[in-house]
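> Sequence and predicted model, in that order:
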Amino acid sequence: MNVQVVSMSEELRRALYSSGSLTSLDLEVFLPDVNGTTEIITDHVRKSMYKKLPARAQGYSWKLVFSTSQNGFSLNSLYRKMSDVDSPIMLFIQDTHQNVFGAVLSCSLRVSELFYGTGESFLFSFHPEFQVFPWTGENNFFVKGNNESLVVGGGDGNFGLWLDGDLYQGRTQPCKTFDNPQLTDTEDFIIKTVECWCFE
């Protein structure tokens, strides 16, 4: 008799592709493993985010690629840590008022003069409750960055999310890419923690 050992992740992927939806699955069983020490991700965050991830990120463990507590407050360090990542990523930010928000991006972060990414990308906020702001189709301003700043979403001079090169200050504004409100209680914020996660 042939016996095949199938991991929970593989079982979930099969179920996703065969049924086309998660309605018949118990998400509690399939909550992803978190590999890395986090200051931001609680069970509530994990459960909320998991349901909204792109299909190709479902069923995988979350692996910490970068955190300011371990790697310092530097955009350059973040780019360096991303160089070997070949999956969508989750960018979590916590400001000094304990608000949690960020972006899910279709690919890893890199230095680029032009915007890159796909419509799988979205902004999210847990302030005051969990909300997701998907791509509107209005433009393709998903993400771009250099050593001085990182931008997610744009249009009419506004950025959905902007972080400075020292990962100290940020700004969030309504933008056409995601039709989002500002993601935290003030347009300008001071960063407490940044974490980037990939899928493996």
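Everything's here; your move.
> For the rest of this, base every contact and every neighbour count on C-alpha atoms.
Fine.
> Packing partners of the biggest strand by length in the chain?
Looking across the chain with DSSP state E, the single longest strand is strand 188-199. On a contact count with 3 or more CA pairs under 8 Å, 6 or more residues apart in numbering; DSSP states H and E, strand 188-199 meets strand 62-67, helix 68-71, strand 89-95, strand 169-171.
> quick one: buried residues of that strand?
189-199 (16 or more other CA atoms under 10 Å).
> Relative to Gly72, how far out is the residue nearest the centre of the chain?
In the chain, the C-alpha nearest the mean C-alpha coordinate belongs to Met90, at 2.2 Å (CA atoms, centre = their mean). Separation of Met90 from Gly72 (CA to CA, to the nearest Å): 18 Å.
> What of Ala57?
Ala57 is 27 Å from Gly72, by CA to CA.
> here comes the other one, which I'd like you to weigh against the first:
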Amino acid sequence: MILLKKEYAWHIGGALAEEELEEWKLLYHSSYNGLSFSTFLGNITNKHGRTVLIIKDKEGHIYGGYASQPWERHSDFYGDMKSFLFQLYPKASIYRPTGANRNLQWCAVNFSSEDIPNGIGYGGRVNHFGLFISASFDQGQTFECTTFGSPCLSTTNRISPQVIECWEVVQSTKQEKRDGVRGTVLERFKEDRHMLNMVGLANSSE
């Protein structure tokens, strides 16, 4: 089951800058690839594009994060102020960086220190993340987070992922941008084309 439904794609896409959204490419889905951190990393690392991580937990809540920088092994937070967290179900919300800190992305792999938990995450602080999935890929956490001004994204701070998927946001080329048509109606058509690309990709992946 693909989590990225049409209304969810509109919700997330509306929070992205126009030049960042052209087509979405499915990089990883736990139903097809298994709940495996190593497989996940193999599919998403060394990608130049931006990524959207979507999680459905065992409580039925759906939420995730947008990462504006590639996922790379670090011992500390990194990233830029384009990243954000979001909720999709049971309510839809976007949580952008507040400027309180720069703890935007977290990607720790094969560290042995308890002070550097292995896994991927967004915001907050170590062991008190806005959103975090551990390297075991069967548990994680979501806390109220000053980085994004976000609440706990689920019903509890400790989460158990049921479905995890990750999409790469593919940018249009410079030539495509130069050739882009202007005008309200045509711009609307362009937006609809983006959605058809995304939905078509999702349908072909089922």
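It's in. The structure displayed is predicted, hence computed values, not measured ones.
> Overlay them and tell me the TM-score.
Superposed pair, TM-score by TM-score structural alignment, normalised by the length of the first structure: 0.75. Supporting alignment: 162 aligned residues with a CA RMSD of 1.7 Å.
> re earlier: out of the helices and strands packed on strand 188-199 of the first structure, deepest packed?
strand 89-95 (a mean of 22; mean count of other CA atoms under 10 Å).
> tell me, it lands on which residues of the second structure?
On the second structure, the counterpart of strand 89-95 of the first structure by TM-score structural alignment is residues 51-57.
> Show me what Gly124 of the second structure aligns to in the first structure.
In the first structure, Gly124 of the second structure lands on Gly154 (TM-score structural alignment).
> Next, count neighbours for its match.
Neighbour count for Gly154 of the first structure, taken as other CA atoms under 10 Å: 25.
> Which of the three states applies to it?
Secondary structure for Gly154 of the first structure, judged by DSSP: H, G, I helix; E, B strand; the rest coil, is strand.
> Just give me how far the longest helix anywhere in the second structure sits from the chain centre.
In the second structure, ranked by residue count with DSSP state H as the criterion, the top helix is helix 184-205. When C-alpha coordinates are averaged (CA atoms, centre = their mean, to the nearest Å), helix 184-205 of the second structure and its chain have centres 19 Å apart.
> Pull the residues that contact that helix.
Contacts with helix 184-205 of the second structure, where a contact means CA atoms under 8 Å, 6 or more residues apart in numbering, come from 2, 4-6, 9-10, 21-26, 181.
> which of those residues has the most neighbours?
Among the contacts of helix 184-205 of the second structure, Trp24 has the most neighbours (other CA under 10 Å), with 24 neighbours.
> got a list of what that residue touches?
Contacts of Trp24 of the second structure by CA under 8 Å, 6+ apart are 167-170, 197-198, 201.
> before we move on, what about Arg102 of the second structure?
77-81, 123, 147.
> cool, Gly165 of the first structure as well?
By CA under 8 Å, 6+ apart, the residues touching Gly165 of the first structure are 74-76, 147-150.
> Can you say which of the residues you listed are buried?
Among those, the ones that count as buried (16+ other CA under 10 Å) are 74-76, 147, 149-150.
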